[in-house]
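>>> sequence unknown, structure follows:
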């Protein structure tokens, strides 16, 4: 199906372009959300009449998204979750959890604007990409930790999943002799 795009859509085209898309994509996504019109003569005339209004609205949305991006740029958000000693979470952190954390901090971001291909399943610092507008995207840092104290230590660069953090042992100081005696007579012993 041929459609006229009413806004820029990534990997598809710019506003005003007539593009060919699959029928289902047009019927189920582009047309119901008002992102496109069917490409016929009446809609082409309608688009040309409304073009200035659409471009102004798009520019306004883009500037709002850029303002939010400037406020979010360089920020780190802490999410506290239960986890085992190895750092594996007893659940996961999904896009919904990231949106809730951003909302608590005064940012109104939709769940569909968070690009998280797989849920976060381990403690640590994670980069998450936010698509605020079709032309504005940025990465924020999400600090997943077991407590606020651990989050501060992780932010400073300390690893909480190493042997040192878990058992209080310095990994660099460990030697093979610490685990077995190389001079032991193993041939005379029976298992």
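Noted; the coordinates are in hand. Remember, it's a predicted structure, so these values are computed and weren't measured experimentally.

>>> please count neighbours and contacts with C-alpha atoms only from this point.
Will do.

>>> and stretch 98-110, end to end?
The straight-line separation of the ends of stretch 98-110 (Cα to Cα, to the nearest Å) is 10 Å.

>>> what of stretch 86-106?
33 Å.

>>> tell me how far it lies from the chain's centre.
Centre-to-centre, stretch 86-106 and its host chain are 11 Å apart (Cα atoms, centre = their mean, to the nearest Å).

>>> give me the contact list for it.
77-79, 81-84, 108-111, 114-116, 118-123, 160-162, 166 (Cα atoms under 8 Å, 6 or more residues apart in numbering).

>>> quick one: buried residues of that stretch?
For stretch 86-106, burial by neighbour count (16 or more other Cα atoms under 10 Å) applies to 87-89, 92-95, 98-102.

>>> before we move on, back to that, quick check on the contacts of stretch 86-106: which are buried?
For the contacts of stretch 86-106, a neighbour count by 16+ other Cα under 10 Å gives the buried set as 77-79, 81, 83, 109-111, 114, 116, 120-123, 160-162.

>>> so which of the residues you listed are in helices?
With DSSP state H as the criterion, helices contain none of the buried ones among the contacts of stretch 86-106.

>>> buried residues in the helix or strand hosting residue 140?
Per DSSP states H and E, residue 140 falls inside strand 136-145. Within strand 136-145, the residues scored as buried using 16+ other Cα under 10 Å are 137-145.

>>> dump those to a markdown table, plus distance to residue 130.
Compiled in a markdown table, the buried residues of strand 136-145 are given as follows (distance: Cα to Cα, whole Å):
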| residue | distance to residue 130 |
| --- | --- |
| 137 | 6 |
| 138 | 5 |
| 139 | 6 |
| 140 | 7 |
| 141 | 11 |
| 142 | 12 |
| 143 | 16 |
| 144 | 17 |
| 145 | 21 |
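
>>> ok, and here's another one to check against it:
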């Protein structure tokens, strides 16, 4: 018996067509809502669902590529206090996230890696925007020299 999985169960993934024994398919998977029987109507629904997922994936990937080009044009500027060639403070990923939000870039928390910049100059940070799409953000840290 062939069934379409609608919930993950052990080694079977969602939207996967699997061959199982008649008893297991009917008495457990279908009865408990893990699967639907494979028939022409359910097969068409599965194909439509996969097409929609493919379109959504492409749209999200294109959005991520557009965001990548905008982020790579950007240079974030920060200032740290410097006395006697000793740098006081650091630039964290939280500060970088806040600066990006001020510029209009609303990114998920997990996209910016944990960084702690404690040196002056330009530092490049890889930001994961989507599967196989990474942007390189430039962060410029300048020193404010004082006594």
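In hand now; what should we look at? All figures in this text were calculated on a predicted structure; none of them were measured in a lab.

>>> quick one on the thing from earlier: can you redo the buried residues of stretch 86-106 of structure 1 as JSON lines with secondary structure and distance to residue 43 of structure 1?
Listed next are the buried residues of stretch 86-106 of structure 1 as JSON lines, based on DSSP: H, G, I helix; E, B strand; the rest coil; distance: Cα to Cα, whole Å:
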{"residue": "87", "secondary structure": "coil", "distance to residue 43 of structure 1": "55"}
{"residue": "88", "secondary structure": "strand", "distance to residue 43 of structure 1": "54"}
{"residue": "89", "secondary structure": "strand", "distance to residue 43 of structure 1": "52"}
{"residue": "92", "secondary structure": "strand", "distance to residue 43 of structure 1": "46"}
{"residue": "93", "secondary structure": "strand", "distance to residue 43 of structure 1": "43"}
{"residue": "94", "secondary structure": "coil", "distance to residue 43 of structure 1": "40"}
{"residue": "95", "secondary structure": "helix", "distance to residue 43 of structure 1": "37"}
{"residue": "98", "secondary structure": "helix", "distance to residue 43 of structure 1": "39"}
{"residue": "99", "secondary structure": "helix", "distance to residue 43 of structure 1": "37"}
{"residue": "100", "secondary structure": "helix", "distance to residue 43 of structure 1": "40"}
{"residue": "101", "secondary structure": "helix", "distance to residue 43 of structure 1": "42"}
{"residue": "102", "secondary structure": "helix", "distance to residue 43 of structure 1": "39"}
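
>>> of the residues you listed, closest to residue 68 of structure 1?
residue 102 (11.6 Å; Cα to Cα).

>>> coming back round to it: show me which of the buried residues of stretch 86-106 of structure 1 is closest to residue 63 of structure 1.
Closest to residue 63 of structure 1, out of all of the buried residues of stretch 86-106 of structure 1 and judged by Cα to Cα, is residue 102, at 19.7 Å.

>>> structure 2: which residue goes with the closest one?
Superposed on structure 2 with TM-score structural alignment, residue 102 of structure 1 falls opposite residue 100.

>>> any idea how far its match is from residue 139 of structure 2?
Residue 100 of structure 2 is 11 Å from residue 139 of structure 2, where distance means Cα to Cα.

>>> residues that sit against both of the two, list them.
With Cα under 8 Å, 6+ apart, residue 100 of structure 2 and residue 139 have common neighbours residue 76.

>>> just the strands in structure 2 please.
2-5, 17-19, 35-37, 75-83, 86-88, 91-92, 116-117, 121-130, 133-145 (DSSP state E).

>>> just checking, what packs against the longest one?
Right, strand 133-145 of structure 2. helix 40-73, strand 75-83, strand 121-130 (3 or more Cα pairs under 8 Å, 6 or more residues apart in numbering; DSSP states H and E).

>>> including distance to residue 11 of structure 2, could those go into TSV?
Compiled in TSV, those are given as follows (distance: least, Cα to Cα, whole Å):
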stretch	distance to residue 11 of structure 2
helix 40-73	19
strand 75-83	46
strand 121-130	26
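
>>> which one of these lies nearest to residue 14 of structure 2?
It's helix 40-73; of these, that one is closest to residue 14 of structure 2 (Cα to Cα) at 10.5 Å.

>>> now the closest one, how far from the chain's geometric center?
Distance, centroid of helix 40-73 of structure 2 to centroid of chain: 14 Å (Cα atoms, centre = their mean).

>>> for that helix, which residues meet the burial criterion?
Going by neighbour count (16+ other Cα under 10 Å), the buried part of helix 40-73 of structure 2 is 43, 46, 61, 64-65, 67-68, 71.

>>> also stretch 145-156 of structure 1?
Quick answer for stretch 145-156 of structure 1 (16+ other Cα under 10 Å): 145-146, 150-151, 154-155.
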